[in-house]
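> Any chance you can model this:
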Amino acid sequence: MTFTVAARTLLHLGSELISSDGIAFYELIKNGLDALRDLDGPQVVKAKAKPIRPVKLDIVCRVDFSTYEHVLRGLGVWSSVTLGSTEDLGPDDEDMEEENDDDPVQGWRELRSVLVENLDESAPGSAEFLAALKQVSNADELSEIVLEANYIEVIDEGVGMSFAELGDVFLKIGTTSRVRQRDRERIQGSASARPILGEKGLGRLSAMRLGDRLSVKTGREADARWNLLNVDWMMFAAAGDAALNTISVEPALGLHKEIANLHGTTIRISALKSGWTYDKLEAMAASEFAKLADPFDAAGALPIKVTFNSRNVPIPKFSDFIFSHAHGVLNARFFISKKGNPILRGQAEYRLRKRTRSFRLRGIDLASITDSASKTTLKRVGPFKLEVYWFNRRLLSKIDGIGDLKQVRALIERWGGGVMVFRDGFRVHPYGGPEDDWLDLDRDAFSTSGFKVNRGQIVGKVDITHEGNPFLVDQTNREGLRDSPEKAAFVSMIASIMDKQFRQFLNSVDADIKQADKLTLTEVTSRVDSEDLKITETLKKLAAALPKTKEAAALSQDLKASVDAIKQLNLQVRATAETYDRERMRVIHLAGVGLMVEVLAHELWRATASSLRTITAARSALDPSSITRSLAVLDAQMRTLQKRLKTLDPLSTNARQVKENFDVVEWVRTVVTTFTEQARRENIRYVVTSIPPNGRLPIEAVKGMYVQVIENLLINSAYWIEQQKKYTGVFEGQVEVVVDCNRKTISVMDNGPGIPADRREVIFEPFFSTKPKKEGRGLGLYISKEIAEYHGGRLYLSPEPDRDGQLRKFIYEIEASGEADE
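The predicted structure follows:
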């Protein structure tokens, strides 16, 4: 026994795999282009190649679709049009019985008259069609003529198919002939400037999407006759549960060629399933055909000629002239270095502000933004290039050579809509389509001020190849790339570039130019809301984990009071901002206050989450003393946070914070010891030393703020060490904290991946982060720097690189010397 396939399965296969008319045309056109490629040979180079003969797409409609549908239903013809769907077809289908209740023979003359009255006399073959109508003598003859009234032809003058190939290749669904051809050319070293486009052997099912009948006329140059094949897809529906091999479809020899050496293929599709008009085809030419090949490449325009009733349908050509008027540009390239390391490098340019920023992400950075993708996965993604142009639609204006504002906006709307993907210069659907937001650009844009880099503002593309990206495989239904670790990493990298390297760069430049606070109030309050949710959840877990003591209960109450205070402050900021907005006043001051609220919310969550992890780890280790130390650290931070809350009344001046005397060396040891107990399971070694050994550094300061600085730096080191472990495998992390009592500095360094020199300053900007969104907000280093400056000190990344050129040492000058950059 073995599996058998019902004949009707073929119809389901076609309807599922070919999801739109645009994709159906694309598959048929690709087959024609492959045939032309076979004729010219694989070694064609674009710059020197002779002009490629076009693939012709002709649609002929001699009768409008409403008339066509009316007549078919009146005749009781069993087709996809009359039944509306092939979902549940069979020879005893109840719908068919209802269609046959009325005798069509009695009314066929009236239906013929309807056809004559609605005939488009300008359509090709209309005179012959009219003459045939007049010769009709019964309903069956009329039915046959109506089914052939309108048709689609895809014509190529390529190499053609022999009689044997028509049966062995064309009739074999899922044939691997193109895959074998590609492998053969690769082995032979015959690299091609024109790649093979088809490979899954499913293109002929595209014809099923468009119409119920298929006719193929093909031949090679050496063939004396044309080779013919006719298929009526409704036969497979009528077969019901009969096996697929019971439906006989045989090639046949046709007439002798008019000219001996003619070659090529004509595919005619009739019994069409939907109506076609010039306007509909023109819209498809603009939205689909114009983007089948890379529109950015002037030499890569597809050789396609489209007509409707012999009337030429123009395919819009893209002019890169519009690029010179873009307000922002992003270029990036992902590649594997000579040493085998994945690297993503690029540049963001804000032309409107005359600013640029270059970026270079290495393997560890890439593993972080791709949810810990392994080095192997990143290498298997393969090289790609990203090119994006951003237009601020509010600043668009008339452009000489393009037209007025309306025309400029229409041009951007036509070619924009997201980032398209092209493989070997040919479109991968549906990326960058009107309904596709594969990079979540709109969601990310509309969640920030200015709505920058939403799909309506950008024209962009990603280039990949069959050879370079074999693990980025098209889905069989042509609806994007198949899910895989490589696809996930590919999408994550591009999404991260668009957000963190482009959108955030544009926003930060605007903030600098306007000399305004770095965030609008709306952004801040929404972020505070997010922090509040995290704090509430963490507090519940912390309350359950705390020991049942009077001190712990008091601390829990302090935490709750702080959360309530932050909520009240956020409400005050919102209420005052609404008043300001009504008066159309700027809210710069309030945005600054709001940012401070978010900073506190972030720190409160960080402190409680850190303490929860520490207490949980200590409990599992049955070490009560470590719980006591954790509570001491948390208590110090809480007292600091509560005091800072008092400074945030937007209507009063800042209150002073109470400082206290303590030894920096001893306090740093306490903080680090607390941290090591929760990170011991992560195989990270923490070392605290002082200069001189056993030295002391007594100071007067806000004690809890030192916790915030040190813990933020330790958390940062732990995260990147963990990424290094995931990326490279076995790895023992080490974090060293050195308190120099003579220089009055605290240094934190680790053996993680380090930081590139070009990021030395930008890492301290608020919300800048190369971590994935779920891992960090980009506030930790910004907060730590602000705390250092509050105490008259300075926090910076040492400019002295290690042997690999990376920076790994953060220095906190307790009393700023102003020599950090020397």
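
> For the rest of this, base every contact and every neighbour count on C-alpha atoms.
Noted.

> Tell me which helix or strand residue 186 sits in.
Using DSSP states H and E, residue 186 falls within helix 177-188.

> Mind listing what's buried along that helix?
Across helix 177-188, burial judged by 16 or more other CA atoms under 10 Å covers 177, 178, 179, 182.

> Check what contacts that helix and list those residues.
Helix 177-188 is contacted by residues 169, 191, 196, 198, 199, 200, 201 when judged by CA atoms under 8 Å, 6 or more residues apart in numbering.

> again, only this time at 7 Å
With CA atoms under 7 Å, 6 or more residues apart in numbering as the test, helix 177-188 has contacts from 191, 198, 199.

> Next SSE downstream of it?
helix 205-210.

> Please state the offset of the very next helix or strand once past that next one from the chain centre?
The helix or strand immediately downstream of helix 205-210 is strand 211-219, counting by DSSP H and E. When C-alpha coordinates are averaged (CA atoms, centre = their mean, to the nearest Å), strand 211-219 and its chain have centres 38 Å apart.

> Remind me what strand 211-219 packs against, helices and strands.
Counting contacts by 3 or more CA pairs under 7 Å, 6 or more residues apart in numbering; DSSP states H and E, strand 211-219 is packed against strand 225-232, strand 264-272.

> Strand 264-272 and that strand, what's the angle between them?
With axes from the mean of the first three to the mean of the last three CA atoms, to 10 degrees as the basis, strand 211-219 and strand 264-272 are set at 170 degrees to each other.

> circling back to that earlier point, could the helices and strands packed on strand 211-219 go into CSV alongside mean neighbour count?
Converted to CSV, those look like this (neighbours: other CA atoms under 10 Å):
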stretch, mean neighbour count
strand 225-232, 20
strand 264-272, 23
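
> Could you also give me the structure for this next sequence, so I can compare it with the first?
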Amino acid sequence: MTTTLEFRQGKEIFRPRARLISVLGEQLIKDATIGLLELVKNGYDADADNVVVKLLNIKFDPKNKSETEKEKALQNMTVIVEDDGCGMDLDTVLNRWLEPATGHKEEAKEKDQRTPKGRLPLGEKGVGRFAAHKLGHRLTLISRFGDEHGQLSDAEVEVIINWDDFDAIDAYLSNVGVDYREREPEYFKNQSGTVLIMEHARSFWKEGDVSRISRTLRRLMSPFRSPKSFSIKLLCPDYPNYEDLDPGEILETAHARMTALVDENGIASYEYSFNVRPFNKRVAKSSEVDLRKGISNWIPANRKSECGGFFVTCYFWDRDREILGLTNVSLPDLNQLNGVSVFRDGIRVMPYGDPDDDWLQIDSLRFLQTSDAISRKNIVGALEIDQRTNKQLKDKSNREGFIENQAFLDLRDLMRALIRIVQNEFAQDRRKIREQQKAKRREMLPAVKQLEDSIEKISAEIKKVTTMASAFVKDGKITYEVATEITDSLTQTRQEIQNAVEETRQAAADTLTVFDEEREMLLTLAGLGLAAERFTHEFSRLTREATILIKQIESSSEVRGLTVIIERVKALSSTLDALQDLVLALGPMFYVRRKTQEQELDVFTMVEQALLLNQGQIKINKIHVEKIEPDGKLNVHMRRSGLIQVFNNLIDNSCYWLSREPEKNGRRLKITILANEAAVIVADNGSGISPQDQHRIFDPFFTNKVDGRGLGLFIAKESLLEAESTITLIQNGETQYTFNKGAAFRIQFSHERVSED
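Reported below is the predicted structural model:
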């Protein structure tokens, strides 16, 4: 018997279970801090002037308490968020508030529809109200509408939601009702506004939770450009010390400050100022700085940013205790505010700037740099955007920052480029402070010696007074008892002063001893670290170049013949020699051997081999290279790998900065060997080196590349110094062998190192 199968078809709708509300509340709102922040932002969207957050009956230690006591304590815990905004009438409650994801806020932003106070809504997903679910089992919402002219509605609306009703396993969302009613105004009798009362906490509050909420609310509004007519107040009777949300005067104690305006093309205008007494104030300004050029992964280099323009204000502190004392810095206040936060329309975007959020990778990159590198603890900063010009920066649904699209990546890279600039500036000023500290320490012992000499004089005078007192007793001018009291007092005073001076002298000596020991240890570690850093800087590049050369040998042996192979093998040999020296530079930790031996070198050949190492960059970036020998051959006596490393670093730098220039301008690199002067000039027509940077380009770790190490020119200088030779930056137009723009370097060999033809 054959069974006929009947296939069904039709159309159905989703039937979400009621517990979807709980799922949304748990998943979309990370914690109570985020929940409260969302509710405060709703007050901003409602054009409120004031928002008050109340945390009531939250202090309870559940340790050694019965389950009944714990449950009763949770039921008594209450969170209230009240604003004096425009409020809602019944239609708004039913057709918007009870309809999540209506999209009316997103539509208002797209059409640039502002509130009467000129605000664009901060929310857009329409799910922020589930924050109330996170904060308690029961919600009471009371609201009264008022228009921009102050006309109030006749009734206020009350909505009561028991979130536990939505947790029933078999209940569908459409079957769970929400109680509402209109009534005569009771709560808002003379004004409009909305209050949310969230009762019966889901978990116990701790003092740390209150501290975190206080810190978050304190930082919610930009300390530099806060929204007009908008303030937040925190009331917590159980922990009143967290109620003060005033950021205080911490910004006035900053050691340095930077403001910057970055346009949609990534071009920055900035001003940096350093102002710590008794040091001289220093100001550095620059306009039309193309931040994109220092970002290696910004391709093409002239690509317009996706994030749009933004404004930055940053304050910086050197956290050395002695230096902090110069401006009376409050470390607790600084620790509350440090980090770089993002503010949209004056309201903070979480979690950027939180203690555990290193969104700019400042701390992680700091470990790859010198001690002059700043950390998040050194900064209080605000990156200001607005919804009208930064539309591509969109919130994640869970309110934990922006979607990490290209706009966000561009924003992060441009901000990191700005941080690199200010780090270079601040490092210069911090070194100035350190130098004075060292000088002061060296002055301590002479000062103590001078104090000892003064005490000797005082002791001599005390002896004279004692002698005079004895004479007065003999003459009957004073009694023996008075004289004894005077001399005993003076003797005791002299001894106390001598003891104090001895303690001061010993403390000063101990301090200097410790300082010298620590300095010696740090110098030793720094030397080893610098050698290791130098090794890591060069190792990856040189091994990569060696690999490329080997592949080229394999692919071209039958095509180009033996001559090409020999040249590439020579370049490969030089690369491996450089690697050997870098390993040996790590010193006694590994083995003690001499570096590769010095030999007579044809400079032109060394240049060609360095160009061969960089031929990939030269070819990809279409760089035109000129090699000139107007005076004939120049031979010098030094390490082969060291000289190639010098040229390799210079050419690598030129290739990078030329790659950041438009191809249509013509990318040119010129290397001129001046045998009569025992010199080489390496010049390019790239963006050049700004005047404020020229004095520090040979310092270790100085760089304008966002992901650079700042070791290339330092290594070149050290390698030449080993051969009693020098490298200097020369100005454009200084000789006929430079361009009208770009960077140019002169390598001057010691004449004693030059070989006669």
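
> element containing residue 789 of structure 1?
For residue 789 of structure 1, the host element (DSSP H and E) is helix 780-790.

> One more: residue 359 of structure 1?
In the assignment (DSSP H and E), residue 359 of structure 1 maps to strand 355-361.

> After the longest helix anywhere in structure 2, which helix or strand is next?
What stands out as the longest helix in structure 2, according to DSSP state H, is helix 480-556. Counting by DSSP H and E, the next helix or strand C-terminal to helix 480-556 of structure 2 is helix 562-584.

> For residue 746 of structure 2, see how far away the residue nearest the centre of structure 2 is.
In structure 2, the residue lying closest to the centroid (CA atoms, centre = their mean) is residue 362, at 4.2 Å. For residue 362 of structure 2, the distance to residue 746 of structure 2 (CA to CA, to the nearest Å) stands at 35 Å.

> Ok, residue 46 of structure 2 next?
Taking CA to CA, one finds residue 46 of structure 2 at 65 Å from residue 746 of structure 2.

> same deal with residue 71 of structure 2?
Counting by CA to CA - residue 71 of structure 2 and residue 746 of structure 2 are separated by 79 Å.

> Also residue 95 of structure 2?
The gap separating residue 95 of structure 2 from residue 746 of structure 2 is 74 Å, by CA to CA.

> Could you check which of those two has the larger neighbour count?
Between residue 95 of structure 2 and residue 746, counted using other CA atoms under 10 Å, the more crowded position is residue 746 (18 against 11).

> Need the three-state assignment for that one.
Counting by DSSP: H, G, I helix; E, B strand; the rest coil, the backbone at residue 746 of structure 2 sits in strand.

> Find the nearest non-adjacent residue to it, please.
Excluding its sequence neighbours, the residue lying closest to residue 746 of structure 2 (CA to CA, 6 or more residues apart in numbering) is residue 681, at 4.5 Å.

> residue contacts, residue 600 of structure 2?
Residue 600 of structure 2 is in contact with 635, 636, 637, 638, counting by CA under 7 Å, 6+ apart.

> Residue 670 of structure 2: which of those residues is nearest?
Proximity of the contacts of residue 600 of structure 2 to residue 670 of structure 2 (CA to CA) peaks at residue 635, which lies at 19.4 Å.

> Spell out which helix or strand contains the counterpart of that closest one in structure 1, please.
Using TM-score structural alignment as the criterion, residue 635 of structure 2 maps onto residue 699 of structure 1. Per DSSP H and E, residue 699 of structure 1 falls inside strand 698-701.

> Mind listing what's buried along the helix or strand following that strand?
Using DSSP H and E, the helix or strand that directly follows strand 698-701 of structure 1 along the chain is helix 703-728. Across helix 703-728 of structure 1, burial judged by 16+ other CA under 10 Å covers 703-715, 717-718, 720-727.

> chain center to helix 703-728 of structure 1, what's the gap?
Centroid separation for helix 703-728 of structure 1 versus its chain: 30 Å, with CA atoms, centre = their mean.

> Contacts for the helix or strand following that helix, please.
Next helix or strand after helix 703-728 of structure 1 toward the C-terminus (DSSP H and E): strand 733-740. Here strand 733-740 of structure 1 makes contact (CA under 7 Å, 6+ apart) with 665, 683-691, 721, 745-752.
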